[in-house]
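In: dropping the sequence and predicted coords here.
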Amino acid sequence: MSTTSNPVSLNQIRIVMVNTTLPANIGAALRAMKTMGLQHLVLVNPKTFPHPDIDALAAGASDLIAQIKVVDTLEQAIADCHLVFGTSARSRTIPWPLLDVRPAAQEIIQASQKQQNIAVLFGREDRGLTNEELALANYHLTIPVNPDYGVLNVAQAIQVVCYELRMAALTDLPAIQSETMPLVQNQSMQWDEPLVTQHQMQQFYPHLEQTLIDIDFLDEKNPRLLPLRLRRLFGRIQLDRMEYHLLRGVFTRVQALAKGTWHPPKQKNTHGEQSDV
């Protein structure tokens, strides 16, 4: 088994386990993470924690147990993240940007080189992540397993993902010194504003949806898939801070116009006097 120095780009990545039932899976996940050089594990409302099975299965990775962060909701787990990947099978109610684990790992490492915080989400042992939880991700990540037997234990899936992350980190990917934004034709450009976090986007989406309700574009009682598709759209774009505030300002203006509460500012004439014209 070969070893090498641990890539610093892995420090920006956290593994998030949602509603884990078996403590042994948490311990096995820690062992898988440490083997590949990752150290940040967040547990969302685990069924049992702490537990002796975690210590037993961690086997040499017990130092990571003290670093585990436990939160009540997935939103809390990813609040300061700029990029979120949700592990998923291919069949879902609504198509979402989906990457196999290897190209996904390359995207994650490139983002980590720009000092972005990245989360990779893993769901429950019996049913994975819900559609609502997957909607919080920018991209879905899938492992190309045997189609006749696509069964992976959650700790095994974490091992595969962590391995691919390590391999991508050890590959000579071009280090990115400043913010870049991906373009349609696999190009990139320099970017002058930081990307917004998931916490900010969780304020953005309700504002957008309420605006559409206010202008009678969205039926609050029967929204269908429109809110989910809008989340997919903006999650794929990854807004920067300026774009975020610009759009929130537009939403506020549209809401005021719809309610009849906005009036154009009075203009000053050549004599410095205010005019309604």
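Out: Received the coordinates, thanks.

In: CA atoms for contacts and neighbours, from now on please.
Out: Will do.

In: name the element the residue nearest the centre of the chain belongs to?
Out: In the chain, the centroid-proximal residue (Cα atoms, centre = their mean) is residue 84; its distance is 1.7 Å. If you go by DSSP states H and E, residue 84 is part of strand 83-87.

In: repeat that for residue 250.
Out: helix 241-259.

In: quick revisit: quick check: the residue nearest to the centre of the chain vs residue 267, distance?
Out: Distance, residue 84 to residue 267, by Cα to Cα, to the nearest Å: 46 Å.

In: same check on residue 54?
Out: Distance from residue 54 to residue 267, by Cα to Cα: 68 Å.

In: neighbour-wise, which of those two wins?
Out: residue 54 (24 against 12; other Cα atoms under 10 Å).

In: surely the more buried one and residue 29 touch.
Out: No - the criterion here is Cα atoms under 8 Å, and residue 54 misses it with residue 29 at 9.3 Å.

In: now the helix or strand containing residue 156 against strand 83-87, angle please.
Out: Assigned by DSSP H and E, residue 156 belongs to helix 154-170. Angle, helix 154-170 to strand 83-87, by axes from the mean of the first three to the mean of the last three Cα atoms, to 10 degrees: 140 degrees.

In: contacts for helix 154-170?
Out: Helix 154-170 is contacted from outside by 7, 9-10, 25-26, 28-29, 32-33, 36-38, 101-102, 105-106, 108-109, 122-125, 143, using Cα atoms under 8 Å, 6 or more residues apart in numbering.

In: this is the other structure I want to compare:
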Amino acid sequence: MSLAGLRIVLVEPAGPINIGAIARVMKNFGLYNLVLVNPQCDPLSTEALMMAVHAQEIIESAVLVATLPEALHGCVRAIATTGRVRSLETPLENPRTALPWLLEEPEKPTALIFGREDRGLSNEELNYAQRFVGIPTSKDYVALNLATAVAICCYELSQSAQQFDTQTITQTELAPLDVLEGYYQQLESLLLKIGYVYPHTAASRMGKFRQLYNRAHLKTGEVAMLRGILQQVEWALKNQRDGENL
């Protein structure tokens, strides 16, 4: 699942070092769309660029806008980060469980919104998000640095994207049911020919074979290999019969 359409939105960031650190951690985890809403510092300052190290291009290509609605233009989903519980209707969620929601529509832009270093997002700004996440921290020290919060969320997003990709690859590699069915029919026909199963026992015995192969989660190429073996056995049987008839 691609992270290409996901925007990291920073509302009125005040620290150039934070902006540089955020650009760096975004690149670490495969995110490249940075949007700055009314930044209170120069995002292209020496401090920011030095902190970004090899991710300076993310700062240089960052989109600067005046308001949060401009930053969210075209987005179909948005999650805001906050340390405040809003209401029972819109609970504060854990990033690990909530952030994958942003990746469920890979063809459309989505956004993850972060507030100011000193006071976060206003109630009005929170209204632009559909869901809200808070990062669990120790009661001894609750406040998180902005760049650290972005890093944690980028990591969770990256992990979610990798899990989506792994699931997709696994699903596409598995042999379709109709391909498996063709193999089962060919196997049953051969087993009947060689007398391994009989017509009155074939259904029961083939049921056990189906269970065995289903547990193996066969790939399309593996089914093709098994069918090739059956075809070779059938060819050998035919040649043997033809030789006996000479």
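Out: Yep, that arrived. Please read these numbers as outputs of a predicted model, since none were measured by experiment.

In: superposing both, give me the TM-score.
Out: TM-score for the superposed chains, counting by TM-score structural alignment, normalised by the length of structure 2: 0.64, backed by 166 aligned residues with a Cα RMSD of 1.7 Å.

In: still on that earlier bit, which one in structure 2 is aligned with the residue nearest to the centre of structure 1?
Out: Aligning on TM-score structural alignment places residue 84 of structure 1 opposite residue 78 in structure 2.

In: kindly report the same for residue 26 of structure 1.
Out: Looks like residue 26 of structure 1 aligns to residue 19 there (TM-score structural alignment).

In: any idea whether that match is helix, strand or coil?
Out: helix (DSSP: H, G, I helix; E, B strand; the rest coil).

In: quick one, strands of the stretch 101-250 of structure 1?
Out: Ranges of strands in the stretch 101-250 of structure 1, per DSSP state E, counting those that start in this stretch, are 118-122, 139-142, 180-182, 188-190.

In: hang on, the earlier thing: the strand holding residue 84 of structure 1 against structure 2, how far on average?
Out: Strand 83-87 of structure 1, aligned to structure 2 and superposed, deviates on average by 0.4 Å (mean Cα distance after the TM-score superposition for structure 1).

In: go through that strand and flag the buried ones.
Out: Applying a neighbour-count criterion of 16 or more other Cα atoms under 10 Å, one finds 83-87 buried in strand 83-87 of structure 1.

In: for structure 2, which segments count as helices?
Out: For structure 2, helices defined by DSSP state H occupy the ranges 16-28, 46-52, 56-60, 68-71, 95-98, 123-126, 146-173, 177-193, 202-216, 220-244.

In: redo those as a markdown table? Include distance to residue 139 of structure 2.
Out: Formatted as a markdown table, the helices of structure 2 follow (distance: least, Cα to Cα, whole Å):
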| stretch | distance to residue 139 of structure 2 |
| --- | --- |
| helix 16-28 | 24 |
| helix 46-52 | 30 |
| helix 56-60 | 34 |
| helix 68-71 | 31 |
| helix 95-98 | 18 |
| helix 123-126 | 24 |
| helix 146-173 | 16 |
| helix 177-193 | 52 |
| helix 202-216 | 47 |
| helix 220-244 | 52 |
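
In: identify the residue spatially nearest to the match of residue 26 of structure 1, adjacent ones excluded.
Out: residue 48 (6.0 Å; Cα to Cα, 6 or more residues apart in numbering).

In: how near is that neighbour to residue 136 of structure 2?
Out: Taken as Cα to Cα, the span from residue 48 of structure 2 to residue 136 of structure 2 is 28 Å.

In: what angle separates the strand holding residue 84 of structure 1 from strand 118-122?
Out: 20 degrees.

In: thinking again about what came up before, so where is the following helix or strand past the helix holding residue 250 of structure 1 in structure 2?
Out: Downstream of helix 241-259 of structure 1, the next assigned helix or strand under DSSP H and E is strand 267-268. Under the alignment (TM-score structural alignment), strand 267-268 of structure 1 falls on nothing in structure 2.

In: could you say which of the helices of structure 2 is packed most deeply?
Out: helix 16-28 (a mean of 24; mean count of other Cα atoms under 10 Å).

In: and it, how far from structure 1 on average?
Out: Looks like 0.5 Å for helix 16-28 of structure 2 (mean Cα distance after the TM-score superposition for structure 1).

In: give me the residues contacting that helix.
Out: By Cα under 8 Å, 6+ apart, helix 16-28 of structure 2 touches 13, 32, 34, 41-43, 45, 47-56, 58-59, 146-147, 150-151, 154.

In: what about it, distance to the chain center?
Out: Counting by Cα atoms, centre = their mean, to the nearest Å, helix 16-28 of structure 2 is centred 22 Å from the centre of its parent chain.

In: against residue 61 of structure 2, how distant is whichever residue in structure 2 pairs up with residue 61 of structure 1?
Out: When structure 2 is aligned by TM-score structural alignment, residue 61 of structure 1 is paired with residue 55. Distance, residue 55 of structure 2 to residue 61 of structure 2, using Cα to Cα: 10 Å.
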